[in-house]
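Asker: I would like the atomic coordinates for the input below:
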Amino acid sequence: MESRTYGQRPATSRSSFDDSVDRRHSSLTKWPDMSVEEGLRDGRPMRSPGVHSTAELFYEAQPPKQQATHPLQRIKQMCTRFPWRDMSWMVGVTFTIGSAFFIVNGFFLLLPLTNPSTTFDSELYWTGTTGIIGGIIFILGGFAGVLEALNLNRGGQVTVIEGITVDGDTSDMEFKSDEEAVRQNNKLVAPFRDSTMDLPLRQNLPSRTNSPNSSAPNPNSITTATLPALYGSSAFIFWPNTPQLRTIFFRDLCFIAAIIQSIGTFIFMLAIITAFPGVLDLTNVTVFYLANLLPATLGGVLFITASVLQMITTQPNWYTPRPLSVEWHVGFWNVIGSIGFTLAGALFYLGTTAGSIQASGASLWGSFAFMTGGLLQWYVSMKNCR
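Answerer: Below you'll find the model as predicted:
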């Protein structure tokens, strides 16, 4: 009979143990071979150290990088390339052209007060006409801004982020709910979004039904893109559905700022229309204050709010400015221009000649500031050319 000694482990060779470890290691899913610094430099979404989640990142290919061109080359592109399907470009161009008309309008308002000898017969009509043209272009720019916010990071090549998370032990796997998956991913990738951040807007929400070993595209994933969707492309949208509004866009400062600015353009346009000769009797002080000055001032306040939010989206947090960032200066100069437009309406409430001169001057320098912001937006949008 064979004798057996208990309490003693069977002898195994070191080489066989190493082989079993190697086989086990080769069967596990490998993480992308990249460092944190490389991921941040390439614009890939990285997780913060405090978040203990093992959602895996699978890159189908290197995400498309925005054009890193020399500033002079990008300025040349502004004059030679016209990517009208890109809403970021459309916003910059429309606000630049609209501001040019408001600059002319500001001169027509200011010159009769500072140099009455320059007055001519049809000056009032030219003043009103330039204001109406500028206002219409601003409305188009506001609408383009909403489309820009809706289609940021929806174009270009797609990156897939797996929708399975593991907290703690690897045996405790669970799927996140659809809304929680979107919210968590938004929070990890970009707390404040601008055109250079990777916020997932093209999404396949997690599913509990499909097998992870299926050869079909994995439905348990959220896909991201790094470029704006172009008008006419399959990824371009004019308005999101209700779940997208609730889980993504109502939490997105870019979208909120665009909506506020678009509303402000319509209110500001009301003041421009009522100021056109013959529309209302502006010699009536009550009508002048309520129908002209009030919408002009309110529209300017909405412009300020939208521009501040736009500036915050480019910052690491709400109180830290980024004066070395061109994107930050877009919002900054829009804030200056918005203040000028607000004062152009508010200072007329003083009812004095000095107040009228200052209000007309504010309209002029505010238009110049808005043009600066529009030109910078135009410049920034050229990096999306592809």
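Asker: use CA for all of it now, contacts and neighbours both
Answerer: Noted.
Asker: Would you map the strands across the stretch 151-300 of the chain?
Answerer: Per DSSP state E, counting those that start in this stretch, the stretch 151-300 of the chain carries strands over the ranges 155-162, 164-166, 173-175, 221-227.
Asker: And this one, please, so the two structures can be compared:
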Amino acid sequence: MEKQLKPNSPSSATSILKNVGRMFTSYPIWNISWVVAFIYTIGSMIWVLNACFTWLPLVAPSSEFPNEILYGGGITAFFGVLVFEIGSYLLVVESVNAEQTTYFGSAVKQLFGYGLTNPEIIIHSTGFKEPFIFTQKSTIKSEVGRTITTIEKIEWIWFPSWKAMRTRHFYDLAFLSAISQLLGTSVFCISGITGLPGILNHLSRPLTAAIYWTPQTIGAPGFFISGLLILLKNQKQWYKPALKTLDWHVGLWSVFGGVGFILSPVFGYNPATGFHSSLSTFCGSCAFLIASLLQLYGSLKETTSEI
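Answerer: A predicted model of the protein is given here:
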């Protein structure tokens, strides 16, 4: 049975510091959990930078450079939402491959035809739209010298079928959280495009409200719902916070981030409250960055899911 560490014990503190150090020195790109967390961390950093471009000139006008909000804000928002879209899709992939996240590297290499990362793993593909089948072989020699081969088949799924979603995944809070994040980000992408320089500055006020602020209003609740589902997934009782569980804190900060991104377009419809809109984006981005860093920490944690 896995040993649980007490939060305030010396061994726990040592483990935490060691794992924090690994965040800067370890890059397990074969593990999709780490890849998702890393992508979200980069995306959150871009959004924090975006908020600085749009909010700082309102706080300290003397620091503003020409077209800072239009170009700095517009371009970083586009790349920020693009990175989040990639991360959100991979989060869905992670949720449907929850039991074999470390096979991600082999699946990617097989997908692009670069061979295998582990010579003991054989991957078969039954077609572009079909899941990958991993066959892991282990050889055991008996006392009489005979060789016994055991075969374990593992499915790697890039695109879950509708039947699988309807019969299994829709009952999984992790999958629902990932889908909510993906749908919200996909709608948010519209604002990422319409906010680019050359588009946003040529839109009338009604059109700006329709195709720039409204997609944010529709998409941002997806972030909030996603974080809320993570909270519920990690609570043994729906009303009892799981304060010692790392993933619960990831969900909590994701909820805070979702609130920030919900308030941003609410204030954004009125040009007079542009300061509050940019401040909401900044606070939401910082909350998502904290959630992403906790997620990155958790993807490297070796001992326990508790803190």
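Asker: hmm, back to that, kindly reformat the strands of the stretch 151-300 of the first structure as a markdown table containing distance to residue 73 of the first structure and mean neighbour count.
Answerer: A markdown table is the format used below for the strands of the stretch 151-300 of the first structure (distance: least, C-alpha to C-alpha, whole Å; neighbours: other C-alpha atoms under 10 Å):
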| stretch | distance to residue 73 of the first structure | mean neighbour count |
| --- | --- | --- |
| strand 155-162 | 22 | 21 |
| strand 164-166 | 44 | 18 |
| strand 173-175 | 47 | 13 |
| strand 221-227 | 20 | 24 |
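Asker: for those strands, which one sits closest to residue 99 of the first structure?
Answerer: Among the strands of the stretch 151-300 of the first structure, the nearest to residue 99 of the first structure by C-alpha to C-alpha is strand 221-227 (27.1 Å).
Asker: The closest one vs strand 155-162, what angle?
Answerer: 150 degrees (axes from the mean of the first three to the mean of the last three C-alpha atoms, to 10 degrees).
Asker: aligned partner of residue 357 of the first structure in the second structure?
Answerer: Counting by TM-score structural alignment, residue 357 of the first structure lines up with residue 275 in the second structure.
Asker: from what I can see its match touches residue 58, true?
Answerer: Yes. With contact defined as C-alpha atoms under 8 Å, residue 275 of the second structure counts as touching residue 58 (6.3 Å).
Asker: So what does residue 251 of the first structure match up with in the second structure?
Answerer: Aligned counterpart of residue 251 of the first structure in the second structure: residue 171 (TM-score structural alignment).
Asker: go on, residue 328 of the first structure?
Answerer: Under the alignment by TM-score structural alignment, residue 328 of the first structure pairs with residue 248 in the second structure.
Asker: residue boundaries of the helices in the first structure?
Answerer: For the first structure, applying DSSP state H gives helices covering 14-27, 36-41, 71-80, 87-114, 123-151, 178-189, 242-247, 253-275, 285-287, 294-312, 326-346, 353-381.
Asker: so where is the third one in the second structure?
Answerer: The one in question is helix 71-80 of the first structure. Using TM-score structural alignment, helix 71-80 of the first structure corresponds to residues 16-25 of the second structure.
Asker: and for the matching stretch, what are the contacting residues?
Answerer: Here stretch 16-25 of the second structure makes contact (C-alpha atoms under 8 Å, 6 or more residues apart in numbering) with 296-297, 300-301.
Asker: Can you lay out those residues as JSON lines showing distance to residue 73 of the second structure and neighbour count?
Answerer: Putting those into JSON lines (distance: C-alpha to C-alpha, whole Å; neighbours: other C-alpha atoms under 10 Å) gives the following:
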{"residue": "296", "distance to residue 73 of the second structure": "26", "neighbour count": "23"}
{"residue": "297", "distance to residue 73 of the second structure": "29", "neighbour count": "20"}
{"residue": "300", "distance to residue 73 of the second structure": "33", "neighbour count": "18"}
{"residue": "301", "distance to residue 73 of the second structure": "35", "neighbour count": "18"}
